[in-house]
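Participant: pasting the sequence and the predicted model now:
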Amino acid sequence: MRRIGDTAIAAVTVVALGSGVWLLGTAHLSAPPQPAAAEGVPDPGEERLTAPALPPSPPTRIRIPSIRVDAPMTGLGLTPAGSLDVPPARNKNLAGWYEAGTAPGETGTAIVAGHVDNSEGPAVFYDLGALKRGATVELDRRDGSVAVFTVDAVEVYQAQDFPDEKVYGAARRPELRVITCGGGYSKATGYRGNVVVFAHLTGSR
């Protein structure tokens, strides 16, 4: 886990998370899939296909059909040390969102995080690195709406090279980041980096 900064990047509800988030999976059975280089090249045309922003409403569930994710969500805050907290590792099918920041569907950058594995094996975002550009991510919201995002890119970063501003920086449209462990594994240090999904809002219902 790495420390989060407190620099304001947009409205009062949006906070810049100043460092990469290290979600350490506690069991390593086999390497989770990692994104291909081609998935990290966004399509410039996607900029024109943004749906209107939604009013703020907390997410309650995330679905990523192409990698069989269908999970409830919990709010995440900061630890006493100032780093992003994580969902309870014992619940492998649970994702979290940074509830002091942007809600998915609002204008700005919403942050979702989850474990790649736990002591029992693969967890909610084990297959996140297999996600393809153009895939759909859906978030049910407390107000009854569903925010539909399209994946622009899927990238993997080593911890020391995590691009804070690119991942957590302010956005002029509704954007989403989904983060889990990645970048290789060592018994001595755990996972060496993170897989990050970049997506933007393309619809709602």
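Facilitator: Alright, I've got the coordinates.

Participant: going by C-alpha atoms from here, please, whenever you check contacts or count neighbours.
Facilitator: OK.

Participant: with Leu29 as the reference, measure out to the most centrally placed residue in the chain.
Facilitator: Nearest to the mean C-alpha position of the chain, by Cα atoms, centre = their mean, lies Val178 at 1.4 Å. Distance, Val178 to Leu29, using Cα to Cα, to the nearest Å: 22 Å.

Participant: my guess is the residue nearest to the centre of the chain meets Asn194, correct?
Facilitator: No: Val178 is beyond contact range of Asn194, at 10.1 Å (criterion: Cα atoms under 8 Å).

Participant: in stretch 108-123, which residues are buried?
Facilitator: Across stretch 108-123, burial judged by 16 or more other Cα atoms under 10 Å covers 108-118, 122-123.

Participant: putting a second one here so we can go through both:
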Amino acid sequence: MSRTHQPIWRSAALSAAAVCLTLTALTGCSSGSSDSGHKSTGAASTESGSDAGKSTTTGAKTDAKTDAKQPAPPAEVSIPSIGVTSSLLQLGLNADRTVEVPPADKGMTAGWYTGSATPGEPGAAVLIGHNDTRYGRAVFHDLRKIHKGADIAVRNTLGKTAHFTVTSTESVSKKAFPTDKVYGKTTDRALRLITCDGSFDAQGHPVNNLIVFATLR
């Protein structure tokens, strides 16, 4: 896989929560031996060796303690059926308006995109995790094994747990990422999990994204 950082979502316009973002398709999951540097939605990607992979919360929600009206942010995700339990990084936007992803050296840790809904609140909450990185298997390596009806539990910083039921999964080409379906406005209390999927291109990048759709129980 290339040593540069590639965009995670395919470009498309999205207006949500009065913030207009350009979204690109998730990449950076490698065959396991090369550098991973995923970029997520926002716009373009940063270059390797710059500020790629930071877990800031630029342009997104603030700590619940600073605003009583803000719901407590998620702290942990658990998917018992595939043996996943992970703390959650907070992923904001890079300087170029791409959404951050967990750094490659934290491949076993998933992240919550803070520009999405808080899990359990109305709207689509988005969790992003690597499939593989240059360090090996990553947190969402077995996400493709999840089935409809499976439980996904998200615990917040106050210790409250929201349980979601998987309604469907979809493997999509990064060239045709369903931006509105994933990030679009919804009155449901929804959850989306996203990682890389599919075969590899000539540069060692997976050509698809795996999206898991779930709703609050």
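Facilitator: Looks like it arrived, so ask away. These figures come from a predicted structure and were not determined experimentally.

Participant: what strand or helix carries the aligned residue in structure 2 for the residue nearest to the centre of structure 1?
Facilitator: The equivalent of Val178 of structure 1 in structure 2 is Leu193 (alignment by TM-score structural alignment). Assigned by DSSP states H and E, Leu193 of structure 2 belongs to strand 189-200.

Participant: what residue in structure 2 is paired with Gly101 of structure 1?
Facilitator: By TM-score structural alignment, Gly101 of structure 1 lines up with Ser116.

Participant: spatially, what comes nearest to its match if we skip its sequence neighbours?
Facilitator: Ala125 (5.1 Å; Cα to Cα, 6 or more residues apart in numbering).

Participant: again, but for Pro104 of structure 1
Facilitator: Ala110 is the one closest to Pro104 of structure 1 (Cα to Cα, 6+ apart), at 5.2 Å.

Participant: and that neighbour, what element?
Facilitator: Residue-wise, Ala110 of structure 1 maps onto strand 108-113 under DSSP H and E.

Participant: what does that strand rub up against?
Facilitator: 10, 14, 86, 95-98, 101-104, 168-180 (Cα atoms under 8 Å, 6 or more residues apart in numbering).

Participant: are any of the residues you listed buried, and if so which?
Facilitator: For those, buried by 16+ other Cα under 10 Å: 10, 14, 86, 95-98, 101-104, 168-171, 173-180.

Participant: how about the strands of structure 1, start to end?
Facilitator: 59-64, 69-76, 95-98, 108-113, 117-118, 121-122, 136-141, 146-158, 174-186, 190-204 (DSSP state E).

Participant: and the residue nearest to Pro104 of structure 1? What does it align with in structure 2?
Facilitator: Ala110 of structure 1 maps onto Ala125 in structure 2, by TM-score structural alignment.

Participant: now do Pro59 of structure 1
Facilitator: Applying TM-score structural alignment, one finds that Pro59 of structure 1 aligns to Pro74 in structure 2.
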